[in-house]
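Asker: Here is a sequence with its predicted model. Questions after.
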Amino acid sequence: MLTDWLHEWWTKLYFVLLRPMLKWLLRHVTGKCELLRITYEESDRVSRTKRIESSLNYSSSVDVRRCATDSDYDISESVSNLMKLKDVVPEVHTQFEPTLKDSLLRIRAYNKILKEAEALRTTKYDAENKAHEKQLTELWSLYKSDVPLPQRVGPHWQELGFQGHDPKTDFRGMGMLGLQQLTFFAVNYPESAVRVFSQSHHPQYGFSFAIVAINITGMGFELLRKRKLRPHFYSSEKAEPDLTDFHHVYCYLLHDFTQFWLSEKPKDIMEFSRLHNKFLKQVKQKLKSDSPTLRAAFQEDSS
């Protein structure tokens, strides 16, 4: 309790008093605002974008903070306003405008991906929705192309790794995001998806494919929500990644978790929680590395 209190006290002291004083001092010593200093100091795109995001987040201006938290605003207008607010002369600091714009594009894109993923996650599977039913039927045909769907409800769904006779109950936690990502994997990487599905039926180390796949959707969403995926998206060659790029991350996670699971040779499915956490730790370490892109070899081959 004392440690928590001291941490909270120090945090308030730093952001309310010390940080503004430090910014004021550096501004007068260097003649540059914090954003301008960051663009000069950081050559690495990920570090630069994260520092710019942090600077915007801790601004006393609501309009400035909005650039770090919103998913729908005019980038050019915001860059122009920030340059005026910070007294940055474009003719003197020629790289500031394009650098700041690049970072804002990535920050805004990340926020948009999170917003859209959350919307899908909170959309419940509705058996009365024809689009939902069509996608579920497509899911079967993608993974069981040699076997026609016997009927809408039945024990055959357990062959795909669902728990019961009606898959809709297993999508409760991740909503339509879980179904969309399972489908996305098979549509975009059919060979790899079918291979992973086949590996899930390993006679000794097999697992319930659909249940694990939905769990991996949860893993990816938590990484996204906690902003752990920023290094992946901020280092991308695409200045504005979108929800599709998040789905590609899911494909990487599901594929590599399956290979990790098999390599660990678990005694039974009761080891899932331990191996899930071990794999997640490895993913987080990769995101902190110099090569934070979550992309598997099979994805490189198909690009």
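Answerer: That came in fine, so what should we check first? Bear in mind that the values here come from a model prediction, so they are computed numbers and not experimental data.
Asker: from here on, contacts and neighbour counts on C-alpha atoms
Answerer: OK.
Asker: For Phe246, pull up the helix or strand it's in.
Answerer: Counting by DSSP states H and E, the element that carries Phe246 is helix 243-264.
Asker: right, and the helix or strand after that helix?
Answerer: Later in the chain than helix 243-264, the nearest helix or strand by DSSP H and E is helix 272-287.
Asker: mind listing what's buried in that following helix?
Answerer: Residues Leu275, His276, Phe279, Leu280, Val283, Lys286, Leu287 are the ones in helix 272-287 that count as buried (16 or more other Cα atoms under 10 Å).
Asker: Also stretch 288-303?
Answerer: Applying 16+ other Cα under 10 Å to stretch 288-303 flags Pro292, Thr293, Leu294, Arg295 as buried.
Asker: Presented hereafter is structure B, for comparison with structure A:
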Amino acid sequence: MKAATNPARESEGNGRMKAATNPVRGDELRSPPPSSKSRFSNSIASSDYTSDVSPKWIMRGLSCVWIKPKRIYERVFTNLTSLQEARLKGLRHRMSIEFDPKLNDHQEALRSLWNASYPNEELHGLISEQWKQMGWQGKDPSTDFRGAGFISLENLLFFAKTFSVSFQSLLNKQCGKRASWEYPFAVAGLNITFMIMQMLDLDSSKPSTFVRPVLIQMLAGDEEAFDLLYCVAFMILDKKWLKKNASYMQFNEILRSTRAQLERELLLDDVLRIENMPSFRLLMQEPHELQCRDDKCAKPLFSFFFLYINTSM
């Protein structure tokens, strides 16, 4: 099992911070279709290009990445280095691993997530009503992974250990004016993982946008780029949720908007690492900047939610 977090990263993250699903009605809390796309101001309309999430051309250290106007000739070439190929292979392998409740390392990862989430509360078992307070569908979280796989648990654990202040803020719904019916934290996390997997589209023979080659380049510099992107995505989603004063029926809309913002930020010219993304600063806010509250936090109605991963995204 891939280590859930890097000690050096954890120390850096915590030190600096000192200072797929449906709700009640059946189809709202699920991964959205690929309808959200970011646009760049180019001299030629975005419809002239293979994808309107891609600028006219980008050179990010890849051996060769370019695109010509769709009306003339459309193609994307990427020549990966051996390191990029290795990191891409590793990420694909992680994405292919299903959660198996019988495997000791998968069981241990669940326990580690609980301990990182509720360090002062003893877990009574891997099947327990306690899991509902984290935002799982029922008392057995292993039934919720499905299409998101083991990597979604790794993502949650990475977030909990690397950016504990931000993680706790989202987990406990401490910041801002919360809705009466909140999104369930853990299940939302699985949807975020699945959304990013679909955005990268690693199973296709060639990328439909520049997002995939950009992330591959980032992986060459930081093996945890995918996990970091997940943390940024979770913070963006919650910020948009609060700004819209959203309720559970609007989860898909918020998730689509989150994906669109990720695409826009990843394709900015000066974003060469996840840490360069404008929204990365959300993870590094001081506790007082989060404007958290300790009482009257809205509680999600966990019993009305169940996991659904929409593979048509």
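Answerer: Alright, I've got the coordinates. Since the model is a prediction, treat every value here as computed from it, not as a measurement.
Asker: Can you pull the TM-score for these?
Answerer: Once superposed, the chains reach a TM-score of 0.60 (TM-score structural alignment, normalised by the length of the first structure), with 207 aligned residues with a Cα RMSD of 3.0 Å.
Asker: picking up where we left off before, tell me, the helix holding Phe246 of the first structure lands on which residues of the second structure?
Answerer: Mapping helix 243-264 of the first structure onto the second structure (TM-score structural alignment) gives residues 223-244.
Asker: which other residues reach that stretch?
Answerer: 87, 155, 158-159, 166, 170, 176-178, 189, 192-193, 196, 215, 218-219, 247, 254-255, 258-259, 262, 273-274, 279-280, 282-283 (Cα atoms under 8 Å, 6 or more residues apart in numbering).
Asker: Which of the residues you listed fall within helices?
Answerer: The members of the contacts of stretch 223-244 of the second structure that map onto helices under DSSP state H are 87, 155, 158-159, 166, 170, 189, 192-193, 196, 215, 218-219, 254-255, 258-259, 262.
Asker: circling back: any idea which of the buried residues of stretch 288-303 of the first structure is closest to His7 of the first structure?
Answerer: Pro292 (29.8 Å; Cα to Cα).
Asker: Trace whatever helix or strand His106 of the second structure lives in over to the first structure and give me the residue numbers.
Answerer: Using DSSP H and E, His106 of the second structure sits within helix 104-117. Mapping helix 104-117 of the second structure onto the first structure (TM-score structural alignment) gives residues 130-143.
Asker: from the chain's centre, how far out does that stretch sit?
Answerer: In terms of Cα atoms, centre = their mean, to the nearest Å, the centre of stretch 130-143 of the first structure is set 25 Å apart from its chain centre.
Asker: List the buried residues in that stretch.
Answerer: Buried residues in stretch 130-143 of the first structure, counted by 16+ other Cα under 10 Å: His132, Glu133, Leu136, Glu138, Leu139, Trp140, Leu142, Tyr143.
Asker: Over to stretch 203-223 of the first structure?
Answerer: 205-221, 223.
Asker: I'd like the distance between the residue nearest to the spatial centre of the first structure and Leu142 of the first structure.
Answerer: Nearest residue to the geometric centre of the first structure (Cα atoms, centre = their mean): Leu224, 3.3 Å. Distance of Leu224 of the first structure to Leu142 of the first structure, given as Cα to Cα, to the nearest Å: 27 Å.
Asker: Repeat that for Arg295 of the first structure.
Answerer: On the measure of Cα to Cα, Arg295 of the first structure and Leu142 of the first structure end up 22 Å apart.
Asker: what does Lys101 of the first structure give?
Answerer: 41 Å.
Asker: What of Val249 of the first structure?
Answerer: 20 Å.
Asker: so where is whichever helix or strand Met21 of the first structure is part of in the second structure?
Answerer: Using DSSP H and E, Met21 of the first structure falls within helix 19-30. Using TM-score structural alignment, none of the residues of the second structure align to helix 19-30 of the first structure.
Asker: Quick one: residues in contact with the next helix or strand after that helix.
Answerer: Following helix 19-30 of the first structure in sequence order, the next helix or strand is helix 34-41 (DSSP H and E). Identification of contacts with helix 34-41 of the first structure by Cα under 8 Å, 6+ apart yields Lys23, Arg27, Arg48, Arg51, Ile52, Ser55, Val88, Gln95, Phe96, Thr99, Leu100.
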